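Engineer: got a predicted structure plus its sequence, pasted below:
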Amino acid sequence: MEYVYAALLLHAAGKEITEENIKNLLQAAGVEVDDARVKALVAALEGVNIEEVIEKAAMPVAVAAAPAAAPAAEAAAEEAPAEEEEEEEEKEEEALAGLGALFG
């Protein structure tokens, strides 16, 4: 999990997510670095829009925190075409599949 946290920290700091940067960050935190895991993480994150993934992951939390917003969210979801929803779900599944490989 610390590998993903390192990537998120680099992203939040505006730094490039590279093998070297992740290794340096983990070593500074006193973590024994596994080069294969670092390589897998960087490969899995290649082409992933981290901001978009964070927004999608945070959305259910925001809805749960604000129950009054749930009816508005449901109404908006009903208005979206089914084809568009399927496309978004496929993209999300692809992004999560790449990230899921890091924990296997």
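Structural biologist: It's in. Since we're looking at a predicted model, the values are computed, not measured.
Engineer: switch to C-alpha atoms for all contacts and neighbour counts from now on
Structural biologist: Noted.
Engineer: pull the contacting residues for residue 84.
Structural biologist: Residues in contact with residue 84 (C-alpha atoms under 8 Å, 6 or more residues apart in numbering): none are found.
Engineer: quick check: buried residues in the host helix or strand of it?
Structural biologist: In this structure, residue 84 sits in helix 82-100 according to DSSP states H and E. By 16 or more other C-alpha atoms under 10 Å, the buried positions in helix 82-100 come out as 95, 98, 99.
Engineer: before we move on, what about stretch 6-21?
Structural biologist: For stretch 6-21, by 16+ other C-alpha under 10 Å, it's 6, 7, 8, 10, 17, 18, 19, 21.
Engineer: ok, second structure coming up, stack it against the first:
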Amino acid sequence: MEYIYGALLLHSAGKEIDENNLKKILEDAGVNADEARLKSLVESMKNINIEDVLKNAAAAPVAAPAPAKEEKKEEKKEEKKEEKKEESEADAMQGLSSLFG
């Protein structure tokens, strides 16, 4: 990731993203730069328009969060409570009817 961050830093500074500049950024940050990774990243970024990528990333829609399972659990709990209330009322009525025969 530090290689990509270095490339983005060079881009935002308006400097050319090449092996020497990227290597200097990484070494200044305390990273031992791997020559093969530098070459690979610089070569792969030649065909990429970073401005377009950044604009598209910022404009990408954020997925709506999935409904929480807790809501379903709460609904089930409420249903169970209502059932218990109905049962307890029925039990109470039976108890009263047994008193009066």
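Structural biologist: Received it, and whenever you're ready, just let me know what you need. Everything numeric in this text was worked out from a predicted model, so none of it was measured.
Engineer: just give the TM-score of the two.
Structural biologist: Overlay of the two chains. TM-score (TM-score structural alignment, normalised by the length of structure 2): 0.59; 64 aligned residues with a C-alpha RMSD of 1.7 Å.
Engineer: just the buried residues of stretch 6-21 of structure 1: which are in helices?
Structural biologist: Secondary structure defined by DSSP state H assigns 6, 7, 8, 10, 19, 21 of those to helices.
Engineer: using CSV, please lay out those together with distance to residue 85 of structure 1.
Structural biologist: Below are these laid out as CSV (distance: C-alpha to C-alpha, whole Å):
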residue, distance to residue 85 of structure 1
6, 31
7, 29
8, 27
10, 31
19, 34
21, 36
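Engineer: now, the most widely separated pair of the residues you listed?
Structural biologist: 8 and 19 (13.4 Å; C-alpha to C-alpha).
Engineer: in which helix or strand would I find residue 52 of structure 1?
Structural biologist: helix 50-65.
Engineer: after that helix comes which helix or strand?
Structural biologist: helix 70-79.
Engineer: on that earlier part again, show me what the helix holding residue 52 of structure 1 is packed up against.
Structural biologist: helix 70-79 (3 or more C-alpha pairs under 8 Å, 6 or more residues apart in numbering; DSSP states H and E).
Engineer: so the helix it packs on corresponds to what in structure 2?
Structural biologist: Per TM-score structural alignment, helix 70-79 of structure 1 has no counterpart in structure 2.
Engineer: tell me the angle that helix makes with helix 50-65.
Structural biologist: Angle, helix 70-79 of structure 1 to helix 50-65, by axes from the mean of the first three to the mean of the last three C-alpha atoms, to 10 degrees: 130 degrees.
Engineer: now helix 70-79 of structure 1, how far from the centre of its chain.
Structural biologist: 24 Å (C-alpha atoms, centre = their mean, to the nearest Å).
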